[in-house]
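Visitor: Have a look at this fold, sequence not included:
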């Protein structure tokens, strides 16, 4: 028998999976409804959600700090090329750069149209344009509603939406100090304007002009400050390296209007490049300004000396000096030229020292190029650029920002190096000036030997030549600064200009539909599994196999007939076929009988009432009897006798009257209308049913019945209510336990399972009763696919 059970278990592999698959198939109408509903919601969501587009521009950030000074700074930890790269990223993401970008766009005026569900920004697709007078203040945070009045003009309504309106100066990009929140009632207005007609009040000055002939009913125009717009765009900006180890970056932003985000990114990178070029040009321009101021001063002096020299020669009638005087003149001129050059450098050193001592360059952080020392020049160039980039961060970077901290460390280090360099230059220049002044005094003492008029002429010519040489020197420096301005180029390069992605990143329509499809499929299935999980009733044979070690003999489908005699009266029904399958499966439990042997006693019980044990007893007995086997059905539920009603027989005599000694066995046996099937009803309800079952007459009845019949079917009371069934099991060869689908609680299986495991009940099997037919998972599957097989 155990081998048969093992084979049965092998045959039943995958049953649980098949059960749930058929359960899923059984709820397919709900799945279709849920999928259709989910897809409909997805369509509405995709249709009416605000679409967000993304654009990306690729920028190559190039580093020009390749000097030996940079290498030294990097070696001692004050210069990190990676942090320099991050500095540029911070500048790109700074609020100051965002404001600079917005100032060069037309984002300050927004055009919106209202559809049936959502409001959409038109931007460049607007059929009209609001042209404002930038020299006049404008009230912002108002809605300007423009409607076509059908007369070639517009009806303009200015409405306060409780958004704390303020006055804004679009020429200087700043708020006016006067807040007009309390004066809102004076600003609200509705006027009719012709195309191009100016509307001017103390709070507005603008006109509406037609851009194209596209029809429109009503548009809403919003005026916003540069600061508020820049803040919004700054929050949406993302800067990430294009590739690991690369100095190229992907600059990405998002917006509801695809053209607007493209315009913003392209303008942003252009302003970043212009800013870098501006820093370089300002260094050269400040140098040019310094040189030009010196040129003006020297030029004025040169012209005055030239006039003095001409007047002296005219008055004294002296055109030239002697050879000796000419020699002194040339020597003195050269010394004075060197001294003048050193004085100019000293002035510049004083300029640099003033910068190093104070913060006067915070407002104008660019310093001019030095005129001599090469090392100092490199330090000043780097220092000037760092100061400019630090200032560009504005309020967007706190002192705790690692990028700003690194920048401050670099600036501090460069200032220290510059002080040392300036100190060395000053000491060297002081020594040279002292030497040149001594040589000059010696030559000037020699001039005293010359005639007075010749000496005066020589002094004037000497001053003229000195200033002329200095003028030429300064002109050379001015040309160099001009060349520097003309040759400067941006440090970074645009690799790819901004391009808007074809499809919006939100909502991701394909993904929304996929998620909706999954949810539409998942929700009804999940509900089904949850209901099954929360359901404490027996649902399937696979569940029974998980709850107990008792094998399953088979299953019986739901009886939709109005009689319990299903096998006898409806032999072609599915339920009848189930009982014939059970009859066949009984042989695996040793239920074969022959005329020379004792009959097989089969006890049928259940855990509680209502599970169908009597129904199964009647129909299993009928199926056996119709196979030409002498069969008797014995009603042993002495407390609730009812089996006789289904056969339209009497209950006046039965088991209780026989056990009480009032009737003989032959007197209580009744013949039914079914061939080979007899019935012994329970009889009148006795006062002591348990004691009667335990009496000697019960033993005698069992032995006689086994000799007289091939099969004896005992219909007993539920084991969960009384112990009668356990008392009768000792007379039984086979015990069949009836479990009803969606009726018998799972916990009720423990009692009978414990008895089976303990060996108190042997040769036992379960019948799953009242199985509801589901699509593709009918009675025959239960009858033949479970239990012992067929």
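Guide: Looks like it came in fine. Note that this is a predicted model, so its numbers are computed, not measured.
Visitor: CA atoms for contacts and neighbours, from now on please.
Guide: Noted.
Visitor: I'd like to know how many residues surround the residue nearest to residue 243 when sequence neighbours are not counted.
Guide: Nearest non-adjacent residue to residue 243, counting by CA to CA, 6 or more residues apart in numbering: residue 249, 7.9 Å away. Counted with other CA atoms under 10 Å, the neighbours of residue 249 add up to 22.
Visitor: which residues sit in contact with residue 249?
Guide: 58-61, 239-243 (CA atoms under 8 Å, 6 or more residues apart in numbering).
Visitor: what's the answer for residue 519, then?
Guide: Residues near residue 519 by CA under 8 Å, 6+ apart: 35, 38.
Visitor: In the chain, which helix is the longest?
Guide: helix 258-316 (DSSP state H).
Visitor: excluding its backbone neighbours, what's nearest residue 175?
Guide: Counting by CA to CA, 6+ apart, residue 168 is the residue found nearest to residue 175 once chain neighbours are left out, at 4.5 Å.
Visitor: Quick check: which element contains that neighbour?
Guide: Using DSSP states H and E, residue 168 falls within strand 166-169.
Visitor: follow-up on the earlier one: which among the contacts of residue 249 count as buried?
Guide: The neighbour-count criterion (16 or more other CA atoms under 10 Å) marks 58-61, 239, 241 among the contacts of residue 249 as buried.
Visitor: next, the one to line up against it:
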């Protein structure tokens, strides 16, 4: 079958249902409009940042590189996981008070009042908030003149903390308020910040620009563009601040350590100075001798170096304890690195801390078997041995230096024995004062260096594009919704048609007949209406569609071998009501109009209908011939107003029709009719209830089997095909009758409007034809 024929079949199948498709299309358009009218539009907010990693990063703080001893390197893949962590998401939800969203009521749906509410809600303890029972709505009214908020008929000043059953909250001025007045009722709901953070993560998409670039794109989807911008900007700021806090952790611990040591050293220095002053006053010694000053100057430098080295050893011990404790997943606090001057060790410690921080943060996002997590574990395991080896080398070097300095002090102590007793005591006190002064000066210097490094720390990311919201919503997609509405209408229409066809038990289409039986379809007859309701649709000068189809059927008889010698045609069907008498009568008229002598035999002795088509009585007929009461000449009657057409009515209904047909008289009658008529059309009983048609068929030259649309049960097609294989009807062809006109739904689609396109006129408008 060609494409054109397939398209014609599809058109023939669905065009008659155009009112259904039109209705569904209108409903689909209305549904699409309602959806677009009330669906919440979603907007995309976009931003991008540059991550300076070890491959493609560019250090923005090169000017401060010499001061920032706590450098860092980033990895784009790791940073994306950090950005998508629940920790950052919860922090964003808390900072923007998204755990208490304010809404305004609408006629059909409520809308966000992110920038329509004059106030926002802040919770003192967001993690302990509890949602109210019921719908969760907490209604309130705001009085701008008094700056008060009314809850449950109780006014509260903005900024004052309010104890409520679901938590302690206060109302603050909304920094995003657009100052547009509205009479809509405002309310807020409460949620856990972690749950809100998870919802934010579902709306956020973070992707690298490419595999080789270190630029990250942020795309956040929100119903309120301004809120989306605030969320994205706050998210990026929270990420940068977290990175800075991580980098400053070592410096912060060092500052805390230095401050603690300074307080201790200041107290000791005050005590030593008070002791020195008291000793001088008591013993009336103002100053040291030249020999004492020489000793003090020599030993002070050595004491300072020993003190610094001992401090470095203590720091190395803490660092070593930190590194080893991490091997057992201990939560050891990051130690201070005061006095550690080796840049390799400092960089390694910073790298270890950063990797550990990443691991802790990622553990809340991904599982232990994640590839990125395993990569971090491998990096941590690779860094630690180098740090421990460096610490051992540093410790050996410091211990050797201390031993050398101790030997130098031993030589100076021998000089001290030559000094008088009181001056020797004064030297010891002065020596302690010098040591404390040196420690104090050293701590002050390190404090300034650490503070400067702390303040110079910058994030290892740079904002390329601030958050910007699209002007048009990305959802719902209007074109897609319209297409879906129209497509759904057609799909639903096709489904209804197919469903009806599936559950329809009667034959409705020509292709059903073609698939079920191998018998040819000789013609198709549409169901027409006539002014008088007569079953006769063909006549002299008539050019109706049905008339043309009967003329076509008349011509097609030649395909069955009907000619001057083979002229007997049997007309039957499966069940009663399929129009065999209608077809027989109109086909007979069509043959008579062609100048042929035609006789119709009403051989359906049980329910005869043929005589009624011509409004003729059937009192005299073939049953009387069978019992020899009448001769052939006596039972043949001309049909009024139909030249060339005669009829043999059924006569009185006999009690034994089949036996009468088999008594041999029928064959004699047919032989007689062969000599006097050009065509013999026999209207017999349907094949399903009785066997009359099978008895008569061997006496005929061809059989027209009538199938009527919407009447013939489908299972009769299969039954007919099986029966014909066992006991076939002679030279059988099918006539598809009773087709609803107006689109060719059930035929090939060659055009039931064919007659009207060539000047034919419709003469049969009125009552339906009884077939």
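Guide: That came through, no problem. Here the structure is a predicted model, which is why all the values come from computation and not from measurement.
Visitor: ok so, going back, got the contact list for the next helix or strand after the strand holding residue 168 of the first structure?
Guide: For strand 166-169 of the first structure, the succeeding helix or strand toward the C-terminus, using DSSP H and E, is strand 174-179. With contact meaning CA under 8 Å, 6+ apart, strand 174-179 of the first structure is reached by 137, 165-169, 225.
Visitor: Farthest-apart pair in these, please.
Guide: 165 and 169 (13.3 Å; CA to CA).
Visitor: Against residue 284 of the first structure, how distant is the residue lying farthest from the centre of the first structure?
Guide: The C-alpha centroid of the first structure is most remote from residue 451, which lies 95.8 Å away (CA atoms, centre = their mean). Residue 451 of the first structure sits 48 Å away from residue 284 of the first structure, going by CA to CA, to the nearest Å.
Visitor: The residue nearest to residue 243 of the first structure and residue 699 of the first structure, how far apart?
Guide: Distance from residue 249 of the first structure to residue 699 of the first structure, by CA to CA: 97 Å.
Visitor: between the buried ones among the contacts of residue 249 of the first structure, which is nearest residue 430 of the first structure?
Guide: Nearest to residue 430 of the first structure among those, counting by CA to CA, is residue 61 at 43.2 Å.
Visitor: Over in the second structure, tell me which residue corresponds to the closest one.
Guide: The alignment partner of residue 61 of the first structure in the second structure, by TM-score structural alignment, is residue 51.
Visitor: doesn't residue 214 make contact with that match?
Guide: Yes - counting by CA atoms under 8 Å, residue 51 of the second structure does reach residue 214; the two are 5.3 Å apart.
Visitor: Find the residues that touch each one of these two.
Guide: Contact criterion CA under 8 Å, 6+ apart; residues shared by residue 51 of the second structure and residue 214: 57, 76.
Visitor: How many residues are close by the residue nearest to residue 175 of the first structure?
Guide: Using other CA under 10 Å, residue 168 of the first structure has 27 other residues around it.
Visitor: so what's it up against?
Guide: 137-140, 174-176, 225.
Visitor: Closest one to residue 417 of the first structure out of the residues you listed, please.
Guide: Set against residue 417 of the first structure, the nearest of the contacts of residue 168 of the first structure by CA to CA is residue 174 (40.1 Å).
Visitor: Can you tell me what that closest one aligns to in the second structure?
Guide: Residue 174 of the first structure maps onto nothing in the second structure, by TM-score structural alignment.
Visitor: Aligned to residue 549 of the second structure, what sits in the first structure?
Guide: Counting by TM-score structural alignment, residue 549 of the second structure lines up with residue 578 in the first structure.
Visitor: Check the secondary structure at that match for me.
Guide: State at residue 578 of the first structure, reduced to three classes by DSSP: H, G, I helix; E, B strand; the rest coil: helix.
Visitor: Buried ones only from the contacts of strand 174-179 of the first structure, please, as a ChimeraX command.
Guide: This is how ChimeraX selects the buried members of the contacts of strand 174-179 of the first structure, with burial counted by 16+ other CA under 10 Å:
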select :137,165,166,167,168,169,225
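Visitor: re earlier: quick check: what element follows the longest helix of the first structure along the chain?
Guide: Helix 258-316 of the first structure is succeeded, C-terminally, by helix 323-357 (DSSP H and E).
Visitor: and after that following helix, which helix or strand comes next?
Guide: helix 374-393.
Visitor: mean shift of that following helix relative to the second structure?
Guide: In this overlay with the second structure, the average offset of helix 374-393 of the first structure from its partner residues is 3.7 Å by mean CA distance after the TM-score superposition for the first structure.
Visitor: Repeat that for stretch 282-298 of the first structure.
Guide: Looks like 4.2 Å for stretch 282-298 of the first structure (mean CA distance after the TM-score superposition for the first structure).
Visitor: could you measure residue 25 of the first structure against residue 32 of the first structure, distance?
Guide: As judged by CA to CA, residue 25 of the first structure and residue 32 of the first structure stand 11 Å apart.
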